[in-house]
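Q: Give me a 3D structure for the following:
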Amino acid sequence: MASQDAKPDWGSDSRPTPTLALKQALCFSCWDVSSHLRRCTACKRVSYCSVKCQKQDWNRHHKKICKKLVALNKQKGYVPSPGRQWKDHHNERVLDILRSGAQIPNELGRLVGYEPYCYRCYRQEVQLEDGAKLNACQFCHLTSFCTSCPQTHPSTECATLQDIAADDRILVDLYQRTGKTSAISFTMLPRKQYLPLSSATDWYDYYTKLSDKIGSSSRMNRDLRYQANDSKERQSIEYMRYGTNTTTIQLTLVAALEAIIPTISSQRSLNLHIIGAAGAEFSSAPAFEELLHLLPSLKALHISFVGPNVETQNPYPVQCCKMCTMMGRSTSIAVWRGPYHVYVDTESYQTPDLAAAFHSGFAVDEQAEWYPTIKYLANAPHPTLFTAAIYFEIEGEMGVWNYLGAGFAKNPEVNKWKGMSPSLVMCGDKPNEVCYNNYWWYIVQKR
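A: Presented below is the predicted three-dimensional model:
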């Protein structure tokens, strides 16, 4: 049985550092914008708006990693610009992460992975001529240039990076006001009649037809971009777009349930397992209410978070919204720490209607740890949903599944319920490569 540890605080949230701060466009401690940011004189990887913020961050985190960053800097020296290719920078970045001993996505790993470099010659600042500096793009602040290279990059690419910067500002505002970094924007009241999620073309349809944001239909386009000129309305639309990075989990689950259960419209109960659950899944826990809101016949929803990075405890009831409570509906969550292939042999296990592993990356990271679970899921008595951010991961995962002889209820394809807020890829295949939460999805099912 799962041990009876203290109940997790589902309202708490981790504090992921904004990309703008990693790129030294925000104070690394308080996240405020300042025209007088000063770098750490030792590692030169972080900047602060004041001595007070620098001291606070030193005592909180930076003193633990500064020496490692300094050591990495000393291993580099001047690199000439001519003939340098992206693969040279990419390989150096991967080597830096390995040398630092950093774990992704911890703070050290992100600082190493997102260190600014020249967009044109792919050199980091420590590889420039003595005393030379990198200049940030004045529009997105996420692209840098050395003084020897042209100071521009494609406008379409810059616009996407400006979205990342805008989302960072939402994150900062949200954290400063509420202490949270996840925005949840879903249906406030349960639907009275079932309307298939598959009937919606995109997030615009979801918000304006399935959800209760119909009043926003004339104020945004299908990319959830604001179309008028009111600052308060703009913020509301931006929060809806930012919120898709959280609610993508719940809508992808609903889409998978519709694909595997023909009678989902009349389903009275659901048992879901979230495999490898971590920060993103825990932050989105309140949004699981959306399954009750979109599936009117559903009375009982049970969710099990299973993974080596979760807290352990027995099942306990979660408070539903007032309307669902009046209708006798309920949600319960259980948490079990450990690998899923071990969990299936415990007394806590009950065969789920659907299991899901969001961004497992099992073919890229921790392959040995994941393999026993993946081998089990290839012949499990239930379908399992998988998602990935980039196609490179999908290619690796398909190789593993084919080796195991797995079948598919849905082959890999672009997920229309992917998050709409882009993220900068740490070690991408090209400069400024971006990805989206749950961009790809597929469903494994025993043949």
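
Q: Only C-alpha atoms from now on, for both contacts and neighbour counts.
A: OK.

Q: What is the burial count for the residue lying closest to Leu272 once chain neighbours are set aside?
A: Leaving aside its sequence neighbours, Leu272 sits nearest to Ile303 (C-alpha to C-alpha, 6 or more residues apart in numbering; 4.8 Å). Neighbourhood size, Ile303 [other C-alpha atoms under 10 Å]: 20.

Q: Tell me where the stretch 201-350 of the chain has helices.
A: Using DSSP state H, counting those that start in this stretch, the helices of the stretch 201-350 of the chain run over residues 203-205, 231-260, 279-283, 289-294, 322-326, 340-343.

Q: so which of those helices is the most packed in?
A: helix 289-294 (a mean of 23; mean count of other C-alpha atoms under 10 Å).

Q: Please give the structure of this sequence too, so both can be compared:
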Amino acid sequence: PPPPPPPPPSPSPPPPLPLFNIADTPLTSDDSRTPALPQSFSPGTDSVFSDQSGFYSLDSNVPGLSKVILNQLSMKDFGEYRAAVEGKTKGLWFRNYKEMFQKMEETFKFCAGCNKLPERLAEGQTLKRCVKCLNVYYCTKDCQKKDWPHHKKVCKILRLVAIDRLVEWLMFTGDLPFPTEKWSKAPADVKGWDDWLPMQEGLTQSLDRVLSSANMAALWKNAGRTRPDDDDLRQSLWRIQSEFLSRVLTVGRAIQQFGLDPYLKPVTVHIVGASHSETMGARLTDYDELSHMFPGHQGIEIVMVGPEVVDGCIVRPPLRAFGPKHKVYISAYKGLYHQFWEDVVEKGEAARPDVVVGFHPGFHANQGLVQGWLPSLLLLRDYNIPSVFTMFSDTELQYSLQILLELEMHIRDSGPNPFSSQKPEQVQACPNKPPVHCNSHCVRFQGLLPQDDLQGSLNDEV
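A: Modelled structure (predicted):
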């Protein structure tokens, strides 16, 4: 990554600003600046920022916030945003780091009490930031006082969120994630982070290397706020590292839970509904932790499938048969899973999966998403494919379970994920809502619910 840009002439541009992870939103046919809201698409306001309801969820809480984001990203409409997220344009560049971080922070500036944006404030009025969390803003003391009963419950954790959203930029400079160490325990003995962390004897040194890096220094020189102390930054680096590893370890746990043996034969894993968060900036080495988990395995293939897959080095054909031993092979396909099955798997151009994993499918959010997921869910059920889906919270898990049971899925188990991300996620347009964590809960299912169990469920409902 280039250093902080020197004075003119010819300053080196900083890495692109991380694009906000909002999924595709339908556009009207006559005005690409305004998102259409189909009757079947009515997202709730309690989803995290990366939910598929994206811009709609933002504007339902803070009208006009999506326009602020587009303006700060120097985009004239949603079409340009979608093109950038999908990798169809070269990305975003700013004159220097200070401008980049300032524009990112501007997208969080609105009154948490009355939802006013800066452009709607009275003349001479400015938004003031909470001095404790440095995360939320207020237009007046009255708004702050009225909001305090809600904000005081989350102020401490939102302080961590404010640090993380800046430190997360190091994912785009290449400082994060850093390499991990080989496992000294058998996978069956690693039941969560408390078992995984002691195997990482060099973790502190790895954190300190990033802590003293040139990019960390550049970040806080230009971030527009005081640099936190080193202990806070180490914890932030670990939280962001954990979010990256959470997906990989969840896949490894799914392999274990379904009794698959990577030492006996190669294992194929399909990541269904893969989105920007899994594929933007993805590298061919992203799942190498599985080789630490199963050293000497016969080969593990990860195929990421989803309509929001971002173009990059992993977008390459999947394997048709056995892959290289002791290696993890990653490929990706842009499209719906049932289309991938019909166009690729059934034609023998890709191996059938041993297990399918979905990270935050989001079909609980509204009827439109349920209908979009229905062909893929029925495919998983009717082909009796072992599957694991993750959720952000227990509430989301319960809604998802209800939908899966209505489809007569055989639920094997559900509950908290021991490899949940440790990084809290803020609902941007509703900042005082308690933060959630990626992959915090999961459900494991396979095949059709046995008829005896189905009849019992119907009797319970009656």
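
Q: quick one on the thing from earlier: make CSV from the helices of the stretch 201-350 of the first structure and add distance to Glu125 of the first structure to it.
A: Shown next, in CSV, are these (distance: least, C-alpha to C-alpha, whole Å):
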stretch, distance to Glu125 of the first structure
helix 203-205, 41
helix 231-260, 32
helix 279-283, 33
helix 289-294, 47
helix 322-326, 55
helix 340-343, 44
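
Q: Any idea how far apart the tips of stretch 357-366 of the first structure sit?
A: 14 Å (C-alpha to C-alpha, to the nearest Å).

Q: same deal with stretch 275-289 of the first structure?
A: End-to-end distance for stretch 275-289 of the first structure, by C-alpha to C-alpha: 19 Å.

Q: mind checking how far it is from the chain centre?
A: In terms of C-alpha atoms, centre = their mean, to the nearest Å, the centre of stretch 275-289 of the first structure is set 11 Å apart from its chain centre.

Q: Other residues contacting that stretch?
A: With contacts defined as C-alpha atoms under 8 Å, 6 or more residues apart in numbering, stretch 275-289 of the first structure is touched by 10-14, 182, 184, 186, 246-247, 249-250, 305-310, 320-321, 331, 339-340, 355-358, 360.

Q: Report the buried members of the residues you listed.
A: By neighbour count, with 16 or more other C-alpha atoms under 10 Å, the contacts of stretch 275-289 of the first structure hold 13, 182, 184, 186, 246-247, 249-250, 305-307, 310, 320-321, 331, 339-340, 355-358, 360 as buried.

Q: Map Trp373 of the second structure onto the first structure.
A: Using TM-score structural alignment as the criterion, Trp373 of the second structure maps onto Trp370 of the first structure.

Q: same question, Asn61 of the second structure
A: Following TM-score structural alignment, the counterpart assigned to Asn61 of the second structure within the first structure is Arg93.

Q: wait, its match sits on Val112?
A: Yes - counting by C-alpha atoms under 8 Å, Arg93 of the first structure touches Val112, with 7.5 Å between them.

Q: who's more crowded, these two?
A: Val112 (23 against 19).

Q: Name the SS class of the more buried one, please.
A: State at Val112 of the first structure, reduced to three classes by DSSP: H, G, I helix; E, B strand; the rest coil: helix.

Q: which residue packs closest to it, ignoring adjacent ones?
A: Leaving aside its sequence neighbours, Val112 of the first structure sits nearest to Ile97 (C-alpha to C-alpha, 6+ apart; 6.2 Å).
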